[in-house]
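Asks: heads up, no residue letters with this:
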């Protein structure tokens, strides 16, 4: 995906807003009909509503097709969520509300446009887009040179029109081929934690104290709002939760981008601990449970994995057991090797160092061994 910012004139912005609202009203109406008649297949729903949507909502042929597809896709997503148990058991309130009412679309929900409704003029950095008023030509957009290069080379299929407050964006689908993974000269071991979000085997430390202070401050504000028990407080709680989530995601993006850049520049792979099931394996004090449950361990690993894949950097997950208790020099493993959270001292050979850096080195060493096994040729029969 590539996101570009539109720079419409006031007249163009009014036309875009009217178009977005008309398309979402049409989609909500189509959803109500699909729910009442049990029409969840695209051909059947389009046949039943095509003429009605064109006449009632002022849409041309292709926007009607996109609105119907949006409805069908929404019900397919809902079905998958129900089957996966994401909305609870069939007896839960969320489940019953989801299956008991038709899907509704916000007036400003994103609307997909294909190449029949939207065309790009890359040299002029403008787009031409269908609206309920007329086809608007010459709407300027802004993006970086790298984004423009990606759009020209790899844009395929639909682009979503998105409104955020008074700002307008187009999110274009790009089919970017994955680069071939190179043979690593060595590995960067990454140890993830709470006090230090990430520590590499090179000794680079990404501290989590600032993010921890931010989250504790958000928790105090949430507690204050929860005590009020008003509708306004509930809305503000939801906004705070989203803001906190976006902040943590931004931090993880920044950390993973820097680690992948170093790995790509030095021709090395990236290795992390496999932390699946950590909540079941680790016993914590009550005051630590909320921190562990809300900390974005998994998200940081996901960001590292997909950014490494996009850059052609090898990526491995290795066994996480005793990485902070094992001496990387002599191999001695003992809990007493880590007398405090921050310090490591081997009881056998006397190696001393920061505990998180030692863990990163152990992760790196395990990746070296694992990569040999992964790339070893299969034995002949």
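Replies: Structure's in. What do you need? Source: prediction; values computed, not measured.

Asks: all contacts plus neighbour counts: C-alpha atoms, from now on.
Replies: Noted.

Asks: Tell me which residues are up against stretch 351-364.
Replies: Stretch 351-364 is touched from outside by 187-191, 196, 199-203, 271-273, 318, 320, 323-329, 338, 341-346, with contacts defined as Cα atoms under 8 Å, 6 or more residues apart in numbering.

Asks: do stretch 318-328 as well
Replies: If you take Cα under 8 Å, 6+ apart as the criterion, stretch 318-328 is touched by 271-275, 332-338, 344, 346, 351, 355-356, 358-363, 365-367, 370.

Asks: again, but for stretch 281-298
Replies: Contacts with stretch 281-298, where a contact means Cα under 8 Å, 6+ apart, come from 192-194, 248, 275, 279.

Asks: next, the one to line up against it:
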């Protein structure tokens, strides 16, 4: 499963989980926060606190809903879930200010933990994989090239010509790595 900002989660089957306007709500709250912080009155500070809690509840609810859908689908199809190991992502990437604001308000770790605990309850396996180059690698031929991504949502392989939504292609690469990692870890368990 590919985690992203435009589509919060995309599965290897092509299902996009957008969070129903989560980014729009965050933007609206950010603008309201900016105006209230400029006032700097006690009532504005109280309202800021209230807004911050409301935004956090909305984001948590969206993450719970997405996690439930993903785990339910994995349970129904009898498959596991492969997630990107995004630890340290905020420190590794260099972005412009608007992108940094979006990245820092993105609660991918929380979504991952919701998926992990819901999957554990449902008996669905979860594997964390290295996300390096999953968005630039072709899920058909394995060719890796920056030019495979001509746009944010577009993936076209410069080697074999395969075309797909970029998030779906990345999700398929993550799924393939998850299967490989799962096989290696279970082969080691069987040998022991």
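Replies: Sure thing, it's come through. Not measured: the values here are computed from a predicted model.

Asks: TM value for the aligned chains?
Replies: The TM-score (TM-score structural alignment, normalised by the length of the second structure) is 0.96; 192 aligned residues with a Cα RMSD of 1.4 Å.

Asks: related to what we said a few turns ago, could you flag which of the contacts of stretch 318-328 of the first structure are buried?
Replies: Neighbour-count burial (16 or more other Cα atoms under 10 Å) applied to the contacts of stretch 318-328 of the first structure gives 271-273, 275, 333, 337-338, 344, 346, 355-356, 358-363, 365-367, 370.

Asks: quick one, helices of the first structure?
Replies: Using DSSP state H, the helices of the first structure run over 10-37, 42-57, 61-84, 93-100, 145-154, 209-228, 231-266, 278-281, 286-294, 297-311, 355-375.

Asks: of the ones you listed, which approaches residue 167 of the first structure most closely?
Replies: Closest approach to residue 167 of the first structure among the helices of the first structure is made by helix 10-37 (9.1 Å; Cα to Cα).

Asks: what's the longest strand along the first structure aligned against in the second structure?
Replies: In the first structure, taking DSSP state E as the definition, the longest strand is strand 155-164. Mapped onto the second structure using TM-score structural alignment, strand 155-164 of the first structure spans no residues at all.

Asks: Equivalent analysis for stretch 237-248 of the first structure, please.
Replies: The alignment of stretch 237-248 of the first structure onto the second structure (TM-score structural alignment) covers residues 48-59.

Asks: Residues contacting the matching stretch, please?
Replies: For stretch 48-59 of the second structure, contacts defined as Cα under 8 Å, 6+ apart pick out 22, 25-26, 29, 33, 36-37, 107.

Asks: what's the mean distance for that stretch versus the first structure?
Replies: By mean Cα distance after the TM-score superposition for the first structure, the fitted stretch 48-59 of the second structure averages 0.3 Å away from its aligned residues in the first structure.

Asks: And that stretch, what's buried?
Replies: 48, 51, 55, 58-59.

Asks: Over to stretch 95-115 of the second structure?
Replies: Buried residues in stretch 95-115 of the second structure, counted by 16+ other Cα under 10 Å: 103, 106-108, 111-112, 114-115.

Asks: likewise stretch 61-73 of the first structure?
Replies: Neighbour-count burial for stretch 61-73 of the first structure [16+ other Cα under 10 Å]: 62-72.

Asks: hang on, the earlier thing: of the contacts of stretch 281-298 of the first structure, closest to residue 157 of the first structure?
Replies: Residue 157 of the first structure lies nearest to residue 248 out of the contacts of stretch 281-298 of the first structure, by Cα to Cα, at 31.3 Å.

Asks: how close does that closest one get to residue 192 of the first structure?
Replies: Residue 248 of the first structure is 14 Å from residue 192 of the first structure, where distance means Cα to Cα, to the nearest Å.

Asks: Please apply the same query to residue 25 of the first structure.
Replies: Residue 25 of the first structure is 46 Å from residue 192 of the first structure, where distance means Cα to Cα.

Asks: Neighbour count for those two, which is higher?
Replies: residue 192 (23 against 20; other Cα atoms under 10 Å).
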